[in-house]
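**Student:** I'll drop the sequence and a predicted model, then ask my questions.
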Amino acid sequence: MFEIADRLLAALECGQTLAVATAVSIDGSAPRTVGTSMAYDGEAVLGSIAGGCVEGAVVGVCDEVLHDGMSRTVEYGVSDETAFEVGLTCGGQLRIHVQLVTPDSVVARQLAAAVRGDAAGIASVVGYARVVDTESGDPVSTSVVGSGNSRAANGVSVVVGGSDDRFASRIEAELASRMLNGVNTLSMIDCEGELLETFFEIAASPARMIIFGAMEYSAALSRAAVVLGYRVTVCDPRPLFATPTRFPDVEVVVAWPPHYLAETETDERTVICVLSHDDRFDADLVELALQRGVGYVGAMGSRRTSDRRFDELRERGVAEESLARLHSPIGLDLGASTPEETAVSILAEVIAARAAKPGVPLMSTRGSIHRVTA
């Protein structure tokens, strides 16, 4: 549900109670990914789970949850007799967990953390094996919410069957561990011999994109990258060009690019785009970028400029294995000419590189269109 956290939080802050439906497992061809959510308040729908395939049926389940407050897990697929009735004709198999979220709930607090850009995590039990409430005999309903750091005991709230927290510490530990890798997963958790099928939904802090060079191409790329959820920094040594006025929605740094890159934080998700070509620092900057273990390094330039860049890096002793990670000239060959089109070209290559895909037309490929994520 974190992908629509801002819209969910806005509704909750207005005092609305929501039934939030989340895809917890997807098999075969389905147009969205695990963790995708939609919400219903009794009148309006926020978000979409399956690109319009099953939303009508899910709204009915949401109505039930709004009425009695009990969470539910439902499954849809082409093997069902009702597949065409609910609209799932794309070949996928979906399991969807629907839960009640109130303005004062622990889930609401995690949505707020995600909107702030902090890490957040929610664990929900969606299936049970021999687990019942000790007093009523009904299946328990477990919701665990973790704080943005790796210490499960800090800020974690647990609700199990209203009062029974037998399994809280076990799920807390699992949630804290899984928040470190930022991946949504559905797992069977052994809690003192009782098996709880638990969906761990994680909102990692936004990935960084660092753009070197303050130019029109950088402005277009930064705007598009923000839409994709990146935390963008534009760095340029020229104070006349690197200004908040030219780049209003991102961090702007006036610094010598190699010095800034050497001092700033990066990780395996970071994207580095060198859009300037200044012989005073180009080779130093690209060489350092290749040493940082980031997810993507791209450098703009003509083929002649790119050839010179590769030659200089080889003369510096940069290994061919490292050079193979350098995307230069940057971007996919889309025939782009304007800054905005070039931004699409660059981001398309970034997405393809992240998914280890070739970036070719879907009509030339075979197999499932939609990449299933854990």
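**Tutor:** The structure has been received and is ready for your questions. Numbers count the residues shown, from 1 in each chain.
**Student:** hey, let's count contacts and neighbours off CA atoms from now on
**Tutor:** Noted.
**Student:** show me where the protein has its helices.
**Tutor:** Assigned by DSSP state H, the chain shows helices spanning 5-13, 55-68, 83-86, 106-116, 168-178, 216-227, 257-263, 282-291, 303-315, 320-323, 339-354.
**Student:** those helices: which one's closest to Ser205?
**Tutor:** Proximity to Ser205 (Cα to Cα) singles out helix 106-116 among these, at 7.7 Å.
**Student:** the closest one vs helix 5-13, what angle?
**Tutor:** Here helix 106-116 runs at an angle of 130 degrees relative to helix 5-13 (axes from the mean of the first three to the mean of the last three Cα atoms, to 10 degrees).
**Student:** tell me what helix 106-116 is packed against?
**Tutor:** helix 5-13, strand 120-129, strand 142-146 (3 or more Cα pairs under 8 Å, 6 or more residues apart in numbering; DSSP states H and E).
**Student:** most tightly surrounded among the ones you listed?
**Tutor:** Stretch with highest mean neighbour count among those: strand 142-146 (a mean of 25; mean count of other Cα atoms under 10 Å).
**Student:** run the angle between that one and helix 106-116 for me.
**Tutor:** Using the same axes, to 10 degrees: strand 142-146 against helix 106-116 is 30 degrees.
**Student:** for strand 142-146, give me every contacting residue.
**Tutor:** With contacts defined as Cα atoms under 8 Å, 6 or more residues apart in numbering, strand 142-146 is touched by 106-107, 110, 120-125, 152, 154-161, 168, 171-172, 175-176.
**Student:** quick check on those residues: which are buried?
**Tutor:** 106-107, 110, 120-125, 152, 156-161, 168, 171-172, 175-176 (16 or more other Cα atoms under 10 Å).
**Student:** presented hereafter is structure B, for comparison with structure A:
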Amino acid sequence: MLNIAQTLLRWCRDARPFALATVVDVRGSTPLPLGTAMAVDADGNAVGSVSGGCVEGAVYDLCRQALREGGAPHRAWFGFSDDDAFAVGLTCGGELVVLVQTVGAAARPHLAAALDEAVQGLPVAVAQVVDGPAGLLGATLGVLGDGRVVSGTLDDGSADAMVADEALALLRAGRTARVALGGSGPDCPGPLSVLVHVQASRPRMLVFGAVDFAAALSRAGAFLGYRVTVCDARPVFATAERFPYADEVVTSWPHRYLERTEVDSRTAVCVLTHDAKFDVPLLRLALDLPVGYVGAMGSRRTHDERLRLLREEGVGEEQLARLRSPIGLDLGARTPEETAVSITAEIIAHVGGGSGLPLSRGTGPIHRTAPRRRFSPVS
């Protein structure tokens, strides 16, 4: 849904009727991820995509039908058919379920409040009921990063509170996911399946060492959507002119900057200085923080010496096991630009659970689906 937030916001503000088709379940290899949406307005204008082209025509027709006939939201399944693979099916071999619903006058103002946050680039989560009681199917609820509920069409107090709590948790994790909620207790709504669409602040990439490799890595990190900081203790090298793709360039001792800056589980720490006086205090701190990735540049000899010094500083083996060193995947990289690709490839593989092997050497689906988190019933 948030992939087309700007158009949806305009349609909501214009009080324009539209139908929304959202990918609410994926299995196997599918072109686009969970939560991707397509919308069609009353004039037949379409925006967005649910499959990268495979089933767009069929989904467009379902949206037009929903606008003509009204009725309750409904789900449509699309998969691969050996007999008619290029008709209405996914030629990649996966399966997806699309929820088709009309967005009426009652829902538009509430949805617009959340979409407005998304368009401004602010953190927001939009929870959408994709399975459950007919009266709640397709209902939405929006949550800001500070926990305020900015929209809600569930019209069920206990469901609102439960969905808002889980939407906030996923917003803080920066992850779009489908979750199962509800239970059989007297104060609980019936079981619900809710897809939480998340737009979070950009993840951070902290690059330590104002070297040529850092210039290339900051550019690659910005391309991938990271908020990039380059930090070096030497003011003659740590300049904005040398790192035009970085969001900020900081002159500070690396470990002192890391002590005072904000990090989370999505933060990537890349240490490119390969100088022990910078590396050791920085890595000792980084390996003790809840960051998502810690990598350090250097030869294998440098790596071995670095490990020895870190052990002398009291860093345990469990912490050392988190260190990606020498940094990057073995791509045969030589230039700073090639090395940046090597490093970012390792970060992508680490975040996405990839093996780093050529796809031609593997089997099974090429697109991974994040495991669903199932919450205990609340009573």
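**Tutor:** Thanks, I have the structure now. Note that this is a predicted model, so its numbers are computed, not measured.
**Student:** quick one: TM-score?
**Tutor:** After superposition, the two chains reach a TM-score of 0.83 (TM-score structural alignment, normalised by the length of structure 1), with 359 aligned residues with a Cα RMSD of 3.2 Å.
**Student:** re earlier: Glu251 of structure 1 is nearest to which of the helices and strands packed on helix 106-116 of structure 1?
**Tutor:** helix 5-13 (21.0 Å).
**Student:** now what about that closest one, what contacts it?
**Tutor:** Leu18, Ala39, Leu46, Thr102, Pro103, Ala108, Leu111, Ala112, Ala114, Val115.
**Student:** hang on, Trp20 of structure 1 packs against Val98?
**Tutor:** You called it Trp, but residue 20 of structure 1 is Val. Yes: if you go by Cα atoms under 8 Å, Val20 of structure 1 and Val98 touch, sitting 5.4 Å apart.
**Student:** intersection of neighbour lists for the two?
**Tutor:** Joint contacts of Val20 of structure 1 and Val98 (Cα under 8 Å, 6+ apart) are Cys62.
**Student:** if you rank the contacts of helix 5-13 of structure 1 by neighbours, which is first?
**Tutor:** When neighbours are taken as other Cα atoms under 10 Å, the top entry among those is Ala39 (30 neighbours).
**Student:** not counting sequence-adjacent ones, nearest residue to that residue?
**Tutor:** Val20 (4.3 Å; Cα to Cα, 6 or more residues apart in numbering).
**Student:** residues contacting that neighbour?
**Tutor:** So Val20 of structure 1 contacts Met1, Ser37, Met38, Ala39, Tyr40, Cys62, Val98, Gln99, Leu100, Val101 (Cα under 8 Å, 6+ apart).
**Student:** neighbour-wise, give me the winner out of the residues you listed.
**Tutor:** Ala39 (30 neighbours).
**Student:** from Ile122 of structure 1, how far off is that residue?
**Tutor:** Distance of Ala39 of structure 1 to Ile122 of structure 1, computed by Cα to Cα, to the nearest Å: 16 Å.
**Student:** repeat that for Met300 of structure 1.
**Tutor:** 40 Å.
**Student:** quick one: closest of the helices and strands packed on helix 106-116 of structure 1 to Asp249 of structure 1.
**Tutor:** helix 5-13 (17.2 Å).
**Student:** ok now the closest one, how far from the chain's centre?
**Tutor:** 18 Å (Cα atoms, centre = their mean, to the nearest Å).
**Student:** mean shift between it and structure 2?
**Tutor:** Comparison of helix 5-13 of structure 1 with structure 2 after fitting gives an average deviation of 6.7 Å (mean Cα distance after the TM-score superposition for structure 1).
**Student:** distance check, the corresponding residue of structure 2 for Glu216 of structure 1 against Pro336 of structure 2.
**Tutor:** In structure 2, the residue paired with Glu216 of structure 1 is Asp212, using TM-score structural alignment. In this view, Asp212 of structure 2 and Pro336 of structure 2 are 6 Å apart by Cα to Cα.
**Student:** now do the aligned partner of Met162 of structure 2 in structure 1: how many residues are near it, please.
**Tutor:** Met162 of structure 2 maps onto Ala173 in structure 1, with residues paired by TM-score structural alignment. By other Cα under 10 Å, the residues close to Ala173 of structure 1 number 15.
**Student:** equivalent analysis for the one 10 residues further on, please.
**Tutor:** A count of nearby residues for Val183 of structure 1, using other Cα under 10 Å, gives 17.
**Student:** roughly how far does the nearest residue to it once chain neighbours are set aside sit from Gly367 of structure 1?
**Tutor:** Nearest non-adjacent residue to Val183 of structure 1, counting by Cα to Cα, 6+ apart: Ile202, 6.1 Å away. The spacing between Ile202 of structure 1 and Gly367 of structure 1, counted by Cα to Cα, is 28 Å.
**Student:** more neighbours, these two?
**Tutor:** Ile202 (27 against 8).
**Student:** looking for the alignment partner of that one in structure 2.
**Tutor:** So Ile202 of structure 1 corresponds to Val198, using TM-score structural alignment.
**Student:** and what of Pro257 of structure 1?
**Tutor:** Pro257 of structure 1 maps onto Pro254 in structure 2, by TM-score structural alignment.
**Student:** that match against Arg234, yeah?
**Tutor:** No: using Cα under 8 Å, Pro254 of structure 2 is not in contact with Arg234; the gap is 10.4 Å.
**Student:** for the two, indicate the residue with more neighbours.
**Tutor:** Pro254 (24 against 14).
**Student:** ok, the more buried one - contacts?
**Tutor:** Per Cα under 8 Å, 6+ apart, neighbours of Pro254 of structure 2: Phe208, Cys231, Asp232, Ala233, Phe278, Leu282.
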